[in-house]
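A.B. asks: below are the sequence and a predicted model; questions follow.
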Amino acid sequence: MTMRIPSKDEILAWISDNPTQTSKRDISRAFGIKGAARIDLKRILRELESEGHLQKRKKTYRDPGKLSPVSVLKVAGPDADGDLFAYPQDWQGEGAAPRVLMLEKPGAPALAKGANILARVQEVQGEDHGYNGVLIRQIGSNPQRILGIFRKTHEGGRLFPVEKGSDKEWKIAPDAVNGARDGELVEAERSSANTRMGLPSARVVDRLGDPSAPKAVSLIAIHQHGIPDAFPDEVVAEADVAVAAGLEGREDLRDMALVTIDPHDARDHDDACFAHVDDDPNNPDGYVVWVAIADVAHYVTPGSELDHEARKRGNSSYFPDRVVPMLPDRLSGDLCSLHEGVDRACIAVRMQINSDGQKIGHRFTRGLMNSHASLNYQEAQAAIDGDVNDKCKPLLSTVLEPLFAAWRCTLKARAERQPLELDLPERKIVLGDDGKVKSVAFTERLDAHKLIEEFMVLANVAAAEELIERKQPLLFRVHEEPSAVKLEALRETAIASGLTMAKGQVLKTAHLNRLLTQAQDTDHAELINISTLRSMTQAYYGPDNFGHFGLALRSYAHFTSPIRRYADLIVHRALVSGHGWKGAAAGFDGLSPQDEAQLIETGTQISETERRSMTAERDTTDRYLAAFLSERVGNELEGRISGIARFGAFVRLTETGADGLVPVSTLGREYFRFDADEQSLIGESSGFRLTIGLPVTVRLAEAVPVTGGLRVELLAVDGKEIPRGRGGRGSRSFSSKRSGKKPKTKSGKTPGTRPERKTSRKVMRKRKK
């Protein structure tokens, strides 16, 4: 039985009604949440926190005599002068609770006496009330939103959510259809209709069109994960009046042959580089490497509308057919993009590299640059390999060859440092002109990719070291070492694969690289790479420097992509403040006191938005892959077991990298025991074992583009036929698939659709009676 997780509204209502019982443990007890379900509760609480509905407070630091910036209030009604006041519901300070004057917000709904609200409050002095407040929303006024496919019925309609794994249906009343057509993708919200019996009710609030249309694939993920995809008018207006920066207060770098090297379909260009032999006699055979980054801080100043929106978004989100940018196109695609042949404001770092590839010095400057060329990885690599096009020919000896020579020096330092060397090819979905998937390929890692990556890492290290030296607060990119539990699981996987992994010593990336080298070119290579990746902790942003384990670096900060990451913008502002640079921006563009005061909150916020984007991008990829494979249902495919769960095994298909589910109910006529420690499914009668990494042959049974779900049937493991178990549950689909024919129902349809499965369950119940 699946444990029910409360909705956001139910959690907020509980907090409102029980202001002294608001810890995660209290909420878990209130809703009877236990075990693994606590993870889902934690995720919902984090979402509420990032959305501004809740604020997490540690008891040690909480001042009970002050209100939280985001507080739950009860409206007291207007006074004799017509001013509307409210009082905090969770007041625990001494004396009477402070009054909060609610300030009018254009377009905000009228608030009735006794209404429970969430408000952003600010303390005031010299008034007869303690705080001013601005409504965020009324509690209970933000119903649950559902994205799904609308199906018309004689009673109105039904809504089938697009979320993978969801088999819940919603009832749409005739007066709540809102003009939706059969088969349309719609956004709906839970209605207040009585739903104690039967299906829950919802009403359509937005029609999004044909779910099979190519543009709907990423649109589903954007809506499902709540990624803002439209800029408020005031943000766009602020960007539109921005003027390109001039030379005032900047070092003139326009004569330097800086070039950008990006993917051929890059939507923006935020970094440029240049290298030359160092003429310093104290650095024989060394190089000077310049990295110049778009000066976003000049245009996005603290406290501006652009700043608020960028912080809320946290980062840009990239999909195969579109990008949801952190900044409006006037900045991200124009003034902050280092286009070829135009003057652009930048913050640049000059780094000295010795012959062993070690960075022995650096200097930051605020400059004005002019990109001499916008190159892509393929043409830069081809030029170095001898196939020089007309664009690269004049740059070969003066720009490209010195860049590659300097990079080859850094390989010595990299080999000594030993960052984690995972071999996990990156998938690239190629779309045709019609927006449909044209091909799925694994991108080739060129030396040109590695060059830019290494120089960006060097620049990020330089930024962290510079700000530490200048005692400037900043956001570090933190990647802590794996936990002992995860390391032990990795060690057991290695031993089971016939490999060795040292124990009882301080873990270094070099130890993991030795394991990866052992597995290289063996049948266990993919298993060990995936297992090593899963043993890693998740990187995050924070003001405390705990180092970057994966890169084997003591200090690391993100500096090189302020167009698409808010963390980099904070680092740029810290560099501006630390150096006392005076830009030509119409206002202060360094690190503000508010920036400093909320570094912890900002780090948490943008770490969450980063994960949100990663999840949305992964879901979009899954849907595109399901659409691509939907025409190959019934085909046999090769793959490897990539994951094990109690309910089945996941298979990563070799050709596309897509993951399909093998339900445990289709594995044979026996009970399969799930071993969490060994990540295995074991047949009790046959002893047949499924573990991560095993090569398998499967038949694609189902591909659902709307959800991104793939279901596959297991045919063979490691080239051997699957043994038939005895007893336990039956598996008619297993015996039918072995004959190579798809089983048919009386209606002549292939089983597996949702209505068919429901009918089967009803028949089974009747027979048991």
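C.D. replies: Right, received. Where do you want to start?

A.B. asks: can we go C-alpha only for contacts and neighbour counts from here?
C.D. replies: Noted.

A.B. asks: and stretch 318-336, how far from the chain's centre?
C.D. replies: When distances are taken as C-alpha atoms, centre = their mean, to the nearest Å, stretch 318-336 is centred 17 Å away from the chain's centroid.

A.B. asks: what count of nearby residues applies to the closest residue to residue 267 other than its chain neighbours?
C.D. replies: Using C-alpha to C-alpha, 6 or more residues apart in numbering and skipping residues adjacent in sequence, the residue nearest residue 267 is residue 333, 7.1 Å away. When neighbours are counted by other C-alpha atoms under 10 Å, residue 333 registers 18.

A.B. asks: let's bring in a second model and compare:
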Amino acid sequence: MEVTEKDVINFLKHRRKPTYFKMFLKKLGIPKSEKKKLRKLLKKLQKKKIIRYEKGKYLLTEWKEEGDLIEGRVEAHPSGYGFLIVGEDVEDLFIPPPQMRYLFDGDIVLAKAVKRRKKDEAKIVKIVQRAVKTVVGIYKKDRTGHYILLADTVIPHRIYISKKEAKKKKLEEGMYVVVEITEYPAPKVRGRGKVVEVLGKTKNTRTVAEIVARKYSLPLKHSEEAVKEAEKLSPVVRITKNRRDLTDQICFTIDPESARDHDDAVAIEKEGNLYRLFVHIADVSYYVKEGSAIDREAFERGNTYYLPEMALHMLPERLAAELCSLRPDEKKYAFTCEMLINRAGKVVDYDIYESVIISKAKLTYDEALRLIVGDPALEKKYPDLVKPLRYMEELAKILMKAKEKRGSIDFDMPESKILFTETGDPYDVVPYERHLAHRIIEEFMIIANETVARFMEEKGYPFIYRTHEEPDLDKVIKFVDLVAGLGYDVSYPEKITPKFIQKIIEKATGTPEENLIRFMALRTMKQAKYTVENIGHFGLASDCYTHFTSPIRRYADINVHRMLKKAIRKKFTKKDMQELPEKLKVIADQCSKMERVADDAERDALEILKLRILASHIGEEFEGVITGVVSFGLFVEIEKYLVEGLIHISTLPDDFRYDEENQRLIGKERIFRLGDKVKVIIERVDEDLKKLDLLLSDDSLKVS
């Protein structure tokens, strides 16, 4: 009797447990002469019905659906272990180091939960999707062979190449290369790959950007098709019957000094006790048609990626920096949100429409501030902007007060910027100051985002909202415990509200631990995302919010514009009402996902460059604050550079005991706790592994 697919499936359903190949032969009565046929059949079934995993066991894919198997994403930790991230409402599973030797950060896997004394562990059954395919690493050779050390994959894997290839590519130890993985590491199997590009030995700022771009699979250039589409677009701007002519209005842009793409321009008029605010946003959706090559690429990218000395634009250069950018003295298509706002910061009337504008000036944030506080030279240069900017200052302060009253959380974390030499090498880190001019634009963009979101919600049309769920109760309790441990009089909330978090931050304002408490509050929060359901924005204490103001660099905003245009033109059909929610959900999910990628990539690149700067300061002393207390030591953020390093417990000259509940290391003469100020010495910097080893200075070891 010949064994069929149905026989194998029924047998596995009946057994309900993983089965060895030999068991099939025995239980199904298959002669040895038919072994090859059975293997072929099992291989065929692996593509659709069964899973093969450890030591040649087979099981049904549908077990996953019945709850026996869990699908999740691997989150690697530099110490060698990892976690299986299953979902927001499911506790993460611990992945022990032996299994992590074969896994990469971001891999999608199937696993089963295995009971352990302290915490459930994940036993990996199958790798569904690999996160890393082409990656940058360093060429090395030793007695084990020639290999590429993947230095930026959280856990440093080795991908071996042949001696012949190393010779052919003229590789020298220490060279950075791009390697394509052809065989992933597995028990008794080395990871293997082929070198697809040699980047060279010098790791300059540009190389760092390329390394990070390749790590996160960021597109380094636009397709020929998209570029050609952009080149064909007409630069002519016409005032048509569906657009308001605002070309005489005094509006202007306020951006960072280095900005090349200008998304938004603002204008203001005062009417008694009311302010009429105009927020003009570049009308990108006029140029980017749904389904075009430009649109498809923008969807894939999700947003622009800002890496050191390099921006990977969501849109081709001709659009991002030319056609769409609201450059001064040029006629531009815009999408306008006009709002009448009272002294309480409430929008009492509004209008949303398509327009044509001419920006009268391109100000930097510093220039805007100088015009507000008074700078005779600038006032002479921009005489028409002084009064509007002073009105803007008044309105921004009203909006800030209203936002604070409703409980909006101002995390206002310290930021830093890297200074580069003329040749593009990083040499120092300085604080990035956010001042009144930044807040003016921030407040105006927030009120415009809220206004268009409320308009769409009231209409009941399909839409993309920017949402932020309230934090989990257990995380809030941990936050309260940590703040109480720092000596603050706080109690558990009856209800979790933004105002509760805001009040704790206010208590810490002006204290040495202010930044730490802001950071801890931020860590308590869930991540904001894009959704088609309006569930409000916890952090902003807003019941209705979206992203409308940055369509040059965010794909979500382009789609917000498309929906708004449908609404104001009364073009929504019954078919749209049925089909658009699902379509917009796909866009919202993609934009949320790529936003995370952008955040991680930008943070990675900055951290590498900061470590490069610190490599020239080995042996020097710096002030820092303890940001983490763990069983193996103290994490300390160096205040000047805003970069975190580890003081390993083995370097402390005392027998320290870890007090997990109170986040402390307790020694005979000294106790270290979260938020303590300490002085540290740079001991070792590994830029490739992103590791910073610190030593505690003698001063910090003294009993205070």
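C.D. replies: Happy to help now that I have it. The shown structure was predicted, so the numbers you read here are calculated from the model rather than taken from an experiment.

A.B. asks: map the residue nearest to residue 267 of structure 1 onto structure 2.
C.D. replies: Superposed on structure 2 with TM-score structural alignment, residue 333 of structure 1 falls opposite residue 321.

A.B. asks: then residue 215 of structure 1?
C.D. replies: Using TM-score structural alignment, the equivalent of residue 215 of structure 1 in structure 2 is residue 206.

A.B. asks: identify the residues contacting the residue positioned nearest the centre of structure 1.
C.D. replies: In structure 1, the residue lying closest to the centroid (C-alpha atoms, centre = their mean) is residue 614, at 2.3 Å. For residue 614 of structure 1, the contacting residues are residue 317, by C-alpha atoms under 8 Å, 6 or more residues apart in numbering.

A.B. asks: what residues in structure 2 pair up with the longest helix along structure 1?
C.D. replies: When every helix of structure 1 is counted residue by residue (DSSP state H), the longest turns out to be helix 599-629. Matched against structure 2 by TM-score structural alignment, helix 599-629 of structure 1 falls on residues 584-614.

A.B. asks: what of stretch 465-474 of structure 1?
C.D. replies: Going by TM-score structural alignment, stretch 465-474 of structure 1 lines up with residues 454-463 of structure 2.

A.B. asks: relative to the whole chain's centre, how far out is stretch 486-501 of structure 1?
C.D. replies: That offset, for stretch 486-501 of structure 1, works out to 29 Å (C-alpha atoms, centre = their mean).

A.B. asks: likewise stretch 660-672 of structure 1?
C.D. replies: Distance of stretch 660-672 of structure 1 from the chain centroid (C-alpha atoms, centre = their mean) equals 32 Å.

A.B. asks: do stretch 577-589 of structure 2 as well
C.D. replies: 22 Å.

A.B. asks: buried set for it?
C.D. replies: Neighbour-count burial for stretch 577-589 of structure 2 flags 580-581, 584-585, 587-589 (criterion: 16 or more other C-alpha atoms under 10 Å).

A.B. asks: looking at the residues you listed, which is nearest residue 195 of structure 2?
C.D. replies: residue 589 (33.5 Å; C-alpha to C-alpha).

A.B. asks: any figure for the gap between that closest one and residue 445 of structure 2?
C.D. replies: Residue 589 of structure 2 sits 23 Å away from residue 445 of structure 2, going by C-alpha to C-alpha, to the nearest Å.

A.B. asks: ok, residue 263 of structure 2 next?
C.D. replies: Residue 263 of structure 2 is 11 Å from residue 445 of structure 2, where distance means C-alpha to C-alpha.

A.B. asks: give the residues shared as contacts by the two.
C.D. replies: With C-alpha under 8 Å, 6+ apart as the test, residue 263 of structure 2 and residue 445 both reach residue 549.

A.B. asks: so these two - more neighbours on which side?
C.D. replies: Taking neighbours as other C-alpha under 10 Å, residue 263 of structure 2 and residue 445 compare with residue 263 leading, 25 against 22.

A.B. asks: surely the more buried one meets residue 552?
C.D. replies: Yes. Counting by C-alpha atoms under 8 Å, residue 263 of structure 2 does reach residue 552; the two are 6.2 Å apart.

A.B. asks: hey, what's in contact with both of these two?
C.D. replies: Here residue 263 of structure 2 and residue 552 have 282, 324-325 as joint contacts, going by C-alpha under 8 Å, 6+ apart.

A.B. asks: between those residues, which has the most around it?
C.D. replies: residue 282 (29 neighbours).

A.B. asks: residue in structure 1 matching it?
C.D. replies: Residue 282 of structure 2 maps onto residue 294 in structure 1, by TM-score structural alignment.

A.B. asks: please identify the helix or strand for the residue nearest to its match when sequence neighbours are not counted.
C.D. replies: In space, and not counting its chain neighbours, residue 294 of structure 1 is closest to residue 346: 4.5 Å by C-alpha to C-alpha, 6+ apart. In the assignment (DSSP states H and E), residue 346 of structure 1 maps to strand 343-353.

A.B. asks: packing partners of that strand?
C.D. replies: Here strand 343-353 of structure 1 touches strand 287-294, strand 359-370, helix 401-417, helix 447-469, going by 3 or more C-alpha pairs under 8 Å, 6 or more residues apart in numbering; DSSP states H and E.
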